[in-house]
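Novice: heads up, no residue letters with this:
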């Protein structure tokens, strides 16, 4: 066989092998992990939850979320949005990392992002006062941690978020609940149950 023909054949074999190697992880991760349902969220006193479909990818607006800087640009990922008829909403974002080491690192980065978030909010907007709370770890699979972030503007707008980061093997999930008011009205205990359910449902 002529050299150029042989080289071409070897290159074709190499490229075919590379294509198969790259395609294998994508195929393995094509099926989304288990997600929360509307019934799993903290009960709303006057309104019921509605759940959107599970959608591939990290939502574009996450790029502007100073509390979750480590999320954008990572794949494979999926998310699901939840809402009520009032000013309360929630979202779950789940990512499958290449290995458990990468998943553990992302979990650590996300916890750090949320803990340092209030300082960045105040730096970005001096008219807003931001406070964070660490509600501690939850004993589920490889662990989960619950955080709270409260913001109040100079004109009196008060909002609170509950965020949790959990991991099961190489799968990481983030749950976000947001509503009006302060820490005193946030459904922390119910959100902890939601977080445990979210991690348990991953696999």
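Specialist: Now that the structure is in, tell me what you want to look at. Please read these numbers as outputs of a predicted model, since none were measured by experiment.
Novice: going forward, measure contacts and count neighbours with C-alpha atoms only.
Specialist: Noted.
Novice: Contacts for stretch 19-39 next, please.
Specialist: Stretch 19-39 has contacts (Cα atoms under 8 Å, 6 or more residues apart in numbering) with 49-51, 54, 76-78, 80, 82, 92, 94, 96, 194, 197-198, 201-203.
Novice: can you tell me which of these are in helices?
Specialist: 194, 197, 198 (DSSP state H).
Novice: Return the closest of those with respect to residue 132.
Specialist: Nearest to residue 132 among these: residue 194, at 19.9 Å, using Cα to Cα.
Novice: you'd agree that closest one is up against residue 40?
Specialist: Yes. Look at residue 194 against residue 40 with Cα atoms under 8 Å: they come within range, at 5.8 Å.
Novice: More neighbours: which of the two?
Specialist: Neighbours per residue (other Cα atoms under 10 Å) separate residue 194 from residue 40, with residue 194 holding more: 20 against 17.
Novice: Provide a list of residues in contact with the more buried one.
Specialist: 36, 40, 41, 42.
Novice: Figure out how far the strand or helix carrying residue 27 is from the centre of its chain.
Specialist: Per DSSP states H and E: residue 27 is located in helix 3-28. Centroid separation between helix 3-28 and its chain, computed with Cα atoms, centre = their mean, to the nearest Å, is 35 Å.
Novice: Okay, buried residues for it please.
Specialist: Across helix 3-28, burial judged by 16 or more other Cα atoms under 10 Å covers no residue at all.
Novice: Likewise for stretch 112-132?
Specialist: So stretch 112-132, judged by 16+ other Cα under 10 Å, has buried residues 113, 114, 115, 117, 118, 121, 122, 128, 129, 130, 131, 132.
Novice: can you list those residues in a markdown table and add distance to residue 16 and secondary structure?
Specialist: A markdown table is the format used below for those (distance: Cα to Cα, whole Å; DSSP: H, G, I helix; E, B strand; the rest coil):
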| residue | distance to residue 16 | secondary structure |
| --- | --- | --- |
| 113 | 40 | helix |
| 114 | 43 | helix |
| 115 | 45 | helix |
| 117 | 45 | helix |
| 118 | 49 | helix |
| 121 | 49 | helix |
| 122 | 52 | helix |
| 128 | 55 | strand |
| 129 | 56 | strand |
| 130 | 53 | strand |
| 131 | 53 | strand |
| 132 | 51 | strand |
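Novice: The structure to be compared is supplied as follows:
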């Protein structure tokens, strides 16, 4: 039986994903020296891919990892150093940003690679864990910002229930800080705003410090 949930704020209509598989906004700082002493900034609702029928809304920046764990990459998040922010619309389109500050650049580089591997292997793991689900992944290339970011897509289709969800993920790094942005809604790859999501990714990584 397929249980459905959303990646956005509880109580809102949101993106459906398989829960069995997904087990104080910072103030902008004026100088690089000041930014290095404060937490990384997060996306604002207006910086997400535009929705045709709804504004975006956002929750507070929260310490820790989301519960349930995020689809595709949640199991590799370090809970003690993660912070996240949820976004949602009035329809089945939600998003999330998770940011991790590591002890040094080497650790951040390793974490970014681990997160990319988790997203790249998500479709295959999804099919292995649930035979009733068909999944496909796509790679949408690199975004040239700071130390770089990469964009991926994952489509899941539950062959029994008939639900179809499309997800976009990006993993980016600036120095010792890594961020993951996840957008999703009902639909398939035709409904994924890849160009706008790449712009969102560039903004997210550019705001880290």
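Specialist: The structure has been received and is ready for your questions. Model, not experiment: these values are computed from the prediction.
Novice: care to give me the TM-score?
Specialist: After superposition, the two chains reach a TM-score (TM-score structural alignment, normalised by the length of structure 1) of 0.82; 174 aligned residues with a Cα RMSD of 1.7 Å.
Novice: Can you flag which of the contacts of stretch 19-39 of structure 1 belong to strands?
Specialist: The members of those that map onto strands under DSSP state E are 50, 51, 77, 78, 80, 82, 92, 94, 96.
Novice: Packing partners of the helix or strand containing residue 108 of structure 2?
Specialist: Element membership of residue 108 of structure 2, judged by DSSP H and E, is helix 105-120. Counting contacts by 3 or more Cα pairs under 8 Å, 6 or more residues apart in numbering; DSSP states H and E, helix 105-120 of structure 2 is packed against strand 149-158, strand 164-174, strand 177-186.
Novice: between those strands, which gets nearest to residue 192 of structure 2?
Specialist: Once those are compared by Cα to Cα, strand 164-174 is nearest, at 6.9 Å.
Novice: so how far is that closest one from its chain's centroid?
Specialist: 5 Å.
Novice: circling back to that earlier point, out of the helices and strands packed on helix 105-120 of structure 2, nearest to residue 68 of structure 2?
Specialist: Between those, strand 177-186 lies closest to residue 68 of structure 2; by Cα to Cα that is 14.5 Å.
Novice: Residue 73 of structure 2 pairs with which position in structure 1?
Specialist: In structure 1, residue 73 of structure 2 lines up with residue 67, judged by TM-score structural alignment.
Novice: my guess is its match meets residue 114, correct?
Specialist: Yes. At 4.7 Å, residue 67 of structure 1 counts as touching residue 114 under the criterion of Cα under 8 Å.
Novice: Could you report the distance from the most centrally placed residue in structure 2 to residue 33 of structure 2?
Specialist: The centroid of structure 2 falls nearest to residue 182 when counting by Cα atoms, centre = their mean (2.1 Å). As judged by Cα to Cα, to the nearest Å, residue 182 of structure 2 and residue 33 of structure 2 stand 29 Å apart.
Novice: centre of the chain versus stretch 95-103 of structure 2, how much separation?
Specialist: 9 Å.
Novice: for that stretch, which positions count as buried?
Specialist: Buried, per 16+ other Cα under 10 Å, within stretch 95-103 of structure 2: 95, 96, 97, 98, 99, 100, 101, 102.
Novice: can you count the residues close to the match of residue 73 of structure 2?
Specialist: The number of residues near residue 67 of structure 1, taken as other Cα under 10 Å, comes to 22.
Novice: The one 10 residues further on now?
Specialist: Residue 77 of structure 1 is surrounded by 25 other residues when neighbours are defined as other Cα under 10 Å.
Novice: which one in structure 2 is aligned with it?
Specialist: Using TM-score structural alignment, residue 77 of structure 1 pairs with residue 82 in structure 2.
Novice: dump the residue contacts of its match.
Specialist: Counting by Cα under 8 Å, 6+ apart, residue 82 of structure 2 has contacts 63, 64, 65, 98, 99, 100, 101.
Novice: now residue 116 of structure 1, nearest residue through space, not along the chain?
Specialist: residue 67 (7.7 Å; Cα to Cα, 6 or more residues apart in numbering).
Novice: Please identify the buried residues of stretch 175-189 of structure 2?
Specialist: Neighbour-count burial for stretch 175-189 of structure 2 [16+ other Cα under 10 Å]: 175-189.
Novice: so it corresponds to what in structure 1?
Specialist: Stretch 175-189 of structure 2 covers residues 169-183 of structure 1 once aligned (TM-score structural alignment).
Novice: Other residues contacting that stretch?
Specialist: So stretch 169-183 of structure 1 is contacted by 87-104, 106-107, 142, 148, 150, 158-167, 186, 195, 198-199, 202 (Cα under 8 Å, 6+ apart).
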